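1. Compute the structure for the input listed below.
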Amino acid sequence: MSDRRVRRTKKVLKETFISLLQKKEIHRITVKEISDIADVNRSTFYNYYTDVYDMLDKLENEAIELLERVMKEYCTENDQDLISRAFFTELLRVIKENSSLFNLFFVDENGVKFAVKLQNLILTIPDYKVNYDKNVANYYVFSYIASGITGMIQCWLKNEMSAPISDVSEIMKQLMENNYDTCLQFRSRL
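-> As a prediction, this is how the structure comes out:
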């Protein structure tokens, strides 16, 4: 099967699965149902996924990989402005472009697991990673920052991304700067 055909088949399976998850719980979705709606053989489904839970896990990893790419592009160890508005703008743009995928992970039981993965990803921003491991205050402040960003993204998606990306990215930038400054103040006290 050609790469183009594989991509198209996986795209149809993914879109079908996301559509079904918006209507019902995962334990009520069957491989047969996905295959029938996507108009592919069940064996084709099994070429890519072992079951619906494996498909969900792979979609979750795909979402995290999209965000990792943004971080790698904007957050390097040599970058002096790791919390730039451009970084948050691009992060939100990617989320909006793939909103059906990201909405999937910020609902019900999927949200908790994905939020933890996203928070852990945020904690790998190079400057935060370096300082995160150095003292107790940093550990708590950086965890707070990561939870806050995750919560803002969740809220933005829940409100159907009605606030402009430029506004939300500016809020994120300001909150990150203010909390990072707080962390520096704690460092001198502990």
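2. contacts, neighbours, all on C-alpha from now
-> Fine.
3. got the contact list for stretch 90-106?
-> For stretch 90-106, contacts defined as CA atoms under 8 Å, 6 or more residues apart in numbering pick out 18, 21-22, 59-60, 63, 66-67, 70, 110-112, 114-115, 153-154, 157-158, 161, 165, 169.
4. What ranges does the protein have for its helices?
-> 3-23, 31-38, 42-48, 52-74, 85-97, 99-104, 108-122, 126-132, 136-158, 165-189 (DSSP state H).
5. okay if I get those helices as a markdown table plus mean neighbour count?
-> Formatted as a markdown table, those follow (neighbours: other CA atoms under 10 Å):
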| stretch | mean neighbour count |
| --- | --- |
| helix 3-23 | 15 |
| helix 31-38 | 17 |
| helix 42-48 | 14 |
| helix 52-74 | 16 |
| helix 85-97 | 19 |
| helix 99-104 | 18 |
| helix 108-122 | 16 |
| helix 126-132 | 17 |
| helix 136-158 | 18 |
| helix 165-189 | 16 |
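6. Proceed likewise with the subsequent sequence, for comparison:
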Amino acid sequence: MNAKGDANRSVRMTKQRLYQALITLLQQKSLREITVRELTELAGISRGTFYFHYADIYALMDQMEAAQLARLNDLMDSLIPSISQEDAPPALVALFTYMTENPDLCQALYGKSWESEFTRNAKKLIAERCLGEFAPDGGTEEQKYMLAFAVNGCFGTIVAWQEAGFQPPAAEIARITWQAIRAVKGRM
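-> The predicted structure is shown next:
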């Protein structure tokens, strides 16, 4: 592999170590309580390397959240057209499976502070995508409230599911969530 490829791999590995360290620390404390020193020590990199990639911890968190929001947006592309089908779509099962495979990340983003900036942005993305699809004219007040209920219910389900140790299995929680989503959609 050429030097440029090695450098890219090195950058990816460094960022992955920083992501993992941040996720670990977010499970222990809030973002504003985390220092660059403890983050870099946990990641096993120098402070200079950190500052080469990020202006501060908030920039790292923004990048991590942006990647997760992009993933969620892609998921919405699969879910919205599936709303009429009775069975939970594979994309929703995949989301819950991803959560069971990445519990630390999900705990950091959706866990104890589920009203974080990330979840507010995720809820907004979902609500805008759904409202645009199901009520292209902007929707009535009732539709907006029903959608808010559904979106917040989904996030509440995620938190409860995490607290229950990711039980029932991903396919079953996807089925339960899908039934609730379809029930609200039926009223819109």
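7. was I right about Phe186 of the first structure contacting Asn135?
-> No - using CA atoms under 8 Å as the test, Phe186 of the first structure is too far from Asn135 to be in contact (9.5 Å).
8. Spatially central residue (nearest the centroid) of the second structure, please.
-> Gln68 (4.8 Å; CA atoms, centre = their mean).
9. which one in the first structure is aligned with that residue?
-> When the first structure is aligned by TM-score structural alignment, Gln68 of the second structure is paired with Ala63.
10. Please report the distance of its match from Phe106 of the first structure.
-> As judged by CA to CA, to the nearest Å, Ala63 of the first structure and Phe106 of the first structure stand 12 Å apart.
11. Now do the contacts for Tyr58 of the second structure.
-> Leu31.
12. typo on my end, Ile80 of the second structure
-> Counting by CA under 8 Å, 6+ apart, Ile80 of the second structure has contacts Cys130, Glu133.
13. What lines up with it in the first structure?
-> Ile80 of the second structure maps onto Cys75 in the first structure, by TM-score structural alignment.
14. Show me what Leu92 of the first structure aligns to in the second structure.
-> Leu92 of the first structure maps onto Phe96 in the second structure, by TM-score structural alignment.
15. I should have written Phe106 of the first structure there, sorry.
-> That one, Phe106 of the first structure, aligns with Tyr110 by TM-score structural alignment.
16. next one: Glu160 of the first structure
-> Glu160 of the first structure maps onto Gly165 in the second structure, by TM-score structural alignment.
17. how much space between that match and Arg37 of the second structure?
-> 32 Å.
18. Same check on Thr177 of the second structure?
-> 41 Å.
19. now swap in Arg187 of the second structure and tell me
-> 51 Å.
20. separation between Cys133 of the second structure and Phe149 of the second structure?
-> Check again: residue 133 of the second structure is Glu, not Cys. Glu133 of the second structure sits 17 Å away from Phe149 of the second structure, going by CA to CA.
21. let me fix that: Thr157 of the second structure
-> Going from Thr157 of the second structure to Phe149 of the second structure by CA to CA gives 12 Å.
22. next one: Gln16 of the second structure
-> 35 Å.
23. same question, Gln162 of the second structure
-> 20 Å.
24. For the match of Gln68 of the second structure, give its distance to Leu118 of the first structure.
-> For Ala63 of the first structure relative to Leu118 of the first structure (CA to CA), the value is 9 Å.
25. Likewise for Arg85 of the first structure?
-> Distance from Arg85 of the first structure to Leu118 of the first structure, by CA to CA: 19 Å.
26. Show residues contacting stretch 153-173 of the second structure.
-> Val93, Phe96, Thr97, Thr100, Gln107, Tyr110, Gly111, Trp114, Thr177.
27. of all those residues, which two lie farthest apart?
-> Val93 and Trp114 (20.9 Å; CA to CA).
28. Which part of the first structure matches stretch 32-51 of the second structure?
-> Going by TM-score structural alignment: stretch 32-51 of the second structure matches residues 27-46.
29. I figured Tyr54 of the second structure hits Leu60, correct?
-> Yes - counting by CA under 8 Å, Tyr54 of the second structure does reach Leu60; the two are 6.1 Å apart.
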